[in-house]
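Asks: pasting a predicted model and its sequence here:
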Amino acid sequence: MFGNRLRELRKEKNLTMKELGKKFSLAESTISGYENGNRKPDSEIINAFADFFEVSTDYLYGRTDKRKIDNKTELPELTAKDERDILRDLEKIINNLESKDGLASFDGHTLDDMDEEDRELLIASLENSMRLAKRLAKQKYTPKKYRK
């Protein structure tokens, strides 16, 4: 499916395989291989094609017939107060995970028992999840008349 979609998009822009290859520093034979299904592009090239043709990678892969992702779902930005709230709540969660009495832990181990890299990854994951949750809540619960 990828090859057919790439060929279709290339032809819509009136580009030859050579011209498309030149835009991405690829040989004409590489583009031909992609279109014929003899070669598989890496994810970096697929993302570049999606950006160039202004389609989603799912469209290129044939997972959907919808060319673009609907940008109406853009999430609201966080305010300084939101950032402070997230950091305060994150600190509470970390303190709770660090205590032996808290949420107890992961297989009987507290946050202090983890090596530094795992600890940082867990904290970063929690922070990102909290940011996303806050943005989704703002989108869902902000009345339309107050949205930008």
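Replies: Yep, that arrived.
Asks: C-alpha from now on. contacts and neighbour counts both.
Replies: Fine.
Asks: for residue 37, what are its contacts?
Replies: Contacts for residue 37 (C-alpha atoms under 8 Å, 6 or more residues apart in numbering) come out as 2-3.
Asks: mind doing that once more with 7 Å?
Replies: Contacts here follow C-alpha atoms under 7 Å, 6 or more residues apart in numbering; on that basis residue 37 touches residue 3.
Asks: ok, and here's another one to check against it:
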Amino acid sequence: MDKDILRSRIIEQRKKRAWSQVEFAKRMNVGRSTVAMWETGDRVPDTPTIHRLAEIFDISADYLLGLSDNPSPVIKNVDDKDGLAFIDGETPLTEEEKEYLKESLELFRRMKAKREQQKP
């Protein structure tokens, strides 16, 4: 783990959301001084805290740690048979949920195609 990348990405993500150190500390349930130490590199968050940071920022822990340049969270639930992938959801989708999502996607595609046909 590169400590400089971690601290800079914490700063980047906090500022991206326009959070003060105090506001961010409240969201993390830590003191402002802890946030300041993370951001100066004087303290490195432990593994559970890195997981919490990734959740709060809605980014991957790999991105925070400098193991990836892609901040997108990792897809947790993939249904290969149907080709459906979702970022959240620890439990598998029901057949009814899958059908609803497929129908919604199909409706979206039809509406998009219609809008594109109407463009001058």
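Replies: Here it is on my side, so go on. Fair warning: this is a prediction, and the values are worked out from it, not measured in the lab.
Asks: what's the match for residue 97 of the first structure in the second structure?
Replies: Residue 97 of the first structure maps onto no position in the second structure when the alignment is built from TM-score structural alignment.
Asks: residue 97 of the first structure: neighbour count?
Replies: 19 (other C-alpha atoms under 10 Å).
Asks: can I assume it sits in a strand?
Replies: No. Residue 97 of the first structure is assigned helix when assessed by DSSP: H, G, I helix; E, B strand; the rest coil, not a strand.
Asks: separation between it and residue 22 of the first structure?
Replies: For residue 97 of the first structure, the distance to residue 22 of the first structure equals 53 Å [C-alpha to C-alpha, to the nearest Å].
Asks: if we go by neighbour counts, what in the lengthiest helix in the first structure is buried?
Replies: In the first structure, taking DSSP state H as the definition, the longest helix is helix 116-141. Residues of helix 116-141 of the first structure classed as buried by neighbour count (16 or more other C-alpha atoms under 10 Å): 123, 127, 130-131, 134-136, 138-139.
Asks: which residue packs closest to the residue most central in space within the second structure, ignoring adjacent ones?
Replies: Centroid-nearest residue in the second structure: residue 58, 2.4 Å away (criterion: C-alpha atoms, centre = their mean). Residue nearest to residue 58 of the second structure in three dimensions, not counting chain neighbours: residue 73, with 6.4 Å by C-alpha to C-alpha, 6 or more residues apart in numbering.
Asks: does the one you found belong to a helix, a strand or coil?
Replies: Under three-state DSSP, residue 73 of the second structure falls in the coil class.
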